[in-house]
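Enquirer: sequence unavailable; structure follows:
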């Protein structure tokens, strides 16, 4: 078995026929047929059924196909790394953070990893809501750090931190309100400022909103925070973004009727299961396995 055999087998499965696979790989159809036959003879197992008009995977073939796909993707990643090393260009690690999680003083382990890989080029970006996972799916990022914004079976993820969210308003914003739990009707005509989803394919449905209430949207947490501190709006914010203001008294926590006013969300390290970047895999392993990181994981 060699890579040529695996490429031929995967091409037949994904292109749907021997002829289409031959055209895709710029090979003769007989070459493709011989490659598949060689695999089946080597392992003494039938991978493709030829009974139908188009070749179909046997149960054994389905298992073999999944592993063959992973093997070829890893080989492609290794080949790319080899070219990088040969050209003197260090490997690139692309990270995307949910903007709600950005607290750089908590990224101690990232600093430690960078020190271990001085040749590495690091690129970081922030996204909102569905934009985080979209950055992984589009190949813009290798790894993301974010709450759960629709994690599916194509993703691998592990919890690395907690994020505390609190609902806040300026002290004078509800100065005539004396009830401990504020009725939603009291806030219906007061702007709830929300972060705009940076994703475009599968926007996140808004769950923590006042039904039929007034809403403002912004694309930056600092703008959101300033609107609240200025007494123009109310909303939830990560606790670390208003901790200083809460101590100073420029904002205060409020509890709203039938509303998740104060919650703690798990923060995950996330990647696609098909990720093949060697440096990204090293970073992943370092974040979740390095013993010295147990007391210094991301703090938000």
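Expert: Ah, there it is. What you see is a predicted model, and the numbers here were worked out from it, not measured in a lab.
Enquirer: C-alpha only now, for contacts and for neighbours.
Expert: OK.
Enquirer: longest helix in the protein, please.
Expert: The longest helix of the chain (DSSP state H) is helix 59-87.
Enquirer: which strands or helices does that one pack on?
Expert: Packing partners of helix 59-87 (3 or more CA pairs under 8 Å, 6 or more residues apart in numbering; DSSP states H and E): helix 3-15, helix 278-289.
Enquirer: now do the contacts for residue 5.
Expert: For residue 5, the contact set (CA atoms under 8 Å, 6 or more residues apart in numbering) comprises 35, 36, 38, 39.
Enquirer: below is an additional structure, to be compared with the one above:
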């Protein structure tokens, strides 16, 4: 058994297929398949079922993978500790950003910080709802920029900025309506953004009970569907302020649908050590929010 084989199993589970895992690990698909085959033959177990289009963990595979995840987490923590002890500059810092964050403001902040640290690469992931924090818990990122996490974990959090979620609808879709009501909204698709979590419990927010819905996995696509009059839904103000100004989109306010103020936090796993650049990034968020 090798570390490379464990990383291969993790990549297959997370990416969903042998091909996607090969792309993620920058290897050929045959080499990925061979690594798993050798491990299965070595211990006379079957880790993945190949009966369906996408490989799935067998019962033995699920038990094996849970233990492997713990081992990989320990390895990454040891790797991070060694980096900190060497007092060298981290080669990269990985950040996951929740789609509801005021992205332009957050990216400006990150750009200004990493311009001062050209030797450290910024690696960004954009996730939705619980997916942002899941990447942090799994050790895939060093920092999550997200609303306050709903899951229990050893988090450190610092308030970073604030945003507002506004439910909107195409102005063309309501041009013949005197008033937008909850009953009117239930007759049109509510465009819902799917939680990108793979393992922890998914959440939904701001859903109008009894309404028709259409679920998408990209916030830009959600915005375009709403602009084109194919439904309505909540979007961060930062993303739609131009469309509100030009009146392409109209805000929705009913007894059940209201604007929501959201605090955006910088979050880290308190159990993991920080290198010098990450310490400086963490310390750059003072009590005053950015913006």
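Expert: In hand now; what should we look at? Because the structure is a prediction, the values reported are computed rather than measured.
Enquirer: can you calculate the TM-score here?
Expert: Laid over one another, the chains give 0.67 as their TM-score (TM-score structural alignment, normalised by the length of structure 2), with 215 aligned residues with a CA RMSD of 2.5 Å.
Enquirer: before we move on, back to that, how about the contacts of residue 5 of structure 1, which pair is most distant?
Expert: The largest separation in these, counting by CA to CA, is between 35 and 39 at 6.5 Å.
Enquirer: for structure 2, longest strand please?
Expert: For structure 2, the strand that runs over the most residues, judged by DSSP state E, is strand 155-170.
Enquirer: okay, the helices and strands packed on helix 59-87 of structure 1 in a markdown table with distance to residue 185 of structure 1 next?
Expert: A markdown table is the format used below for the helices and strands packed on helix 59-87 of structure 1 (distance: least, CA to CA, whole Å):
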| stretch | distance to residue 185 of structure 1 |
| --- | --- |
| helix 3-15 | 55 |
| helix 278-289 | 45 |
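Enquirer: deepest of those, which one?
Expert: Of all the helices and strands packed on helix 59-87 of structure 1, helix 3-15 has the most neighbours on average by mean count of other CA atoms under 10 Å, namely a mean of 19.
Enquirer: my guess is residue 257 of structure 1 meets residue 184, correct?
Expert: Yes. The criterion here is CA atoms under 8 Å, and residue 257 of structure 1 meets it with residue 184 at 5.8 Å.
Enquirer: for the stretch 101-250 of structure 1, which segments count as helices?
Expert: Taking DSSP state H, counting those that start in this stretch as the criterion, the stretch 101-250 of structure 1 contains helices spanning 108-116, 130-137, 184-187, 221-229, 239-248.
Enquirer: in contact with residue 130 of structure 1, which residues?
Expert: For residue 130 of structure 1, the contact set (CA under 8 Å, 6+ apart) comprises 149, 150, 197, 198, 199, 200, 202, 203, 204.
Enquirer: so what corresponds to residue 256 of structure 1 in structure 2?
Expert: Taking TM-score structural alignment, residue 256 of structure 1 has residue 254 as its aligned residue in structure 2.
Enquirer: relative to residue 177 of structure 2, how far out is its match?
Expert: Using CA to CA, to the nearest Å, one gets 14 Å for the distance from residue 254 of structure 2 to residue 177 of structure 2.
Enquirer: same check, this time on residue 194 of structure 2
Expert: Separation of residue 194 of structure 2 from residue 177 of structure 2 (CA to CA) stands at 29 Å.
Enquirer: who's more crowded, those two?
Expert: Between residue 194 of structure 2 and residue 177, counting by other CA atoms under 10 Å, residue 194 is the more crowded of the two (20 against 11).
Enquirer: who touches the residue nearest to residue 136 of structure 1 when sequence neighbours are not counted in this structure?
Expert: Closest residue to residue 136 of structure 1 apart from its sequence neighbours, by CA to CA, 6 or more residues apart in numbering: residue 142 at 6.2 Å. Residue 142 of structure 1 sits next to 93, 94, 95, 96, 136, 271, 272, 275, 277, 280 when contact means CA under 8 Å, 6+ apart.
Enquirer: done for today, thanks.
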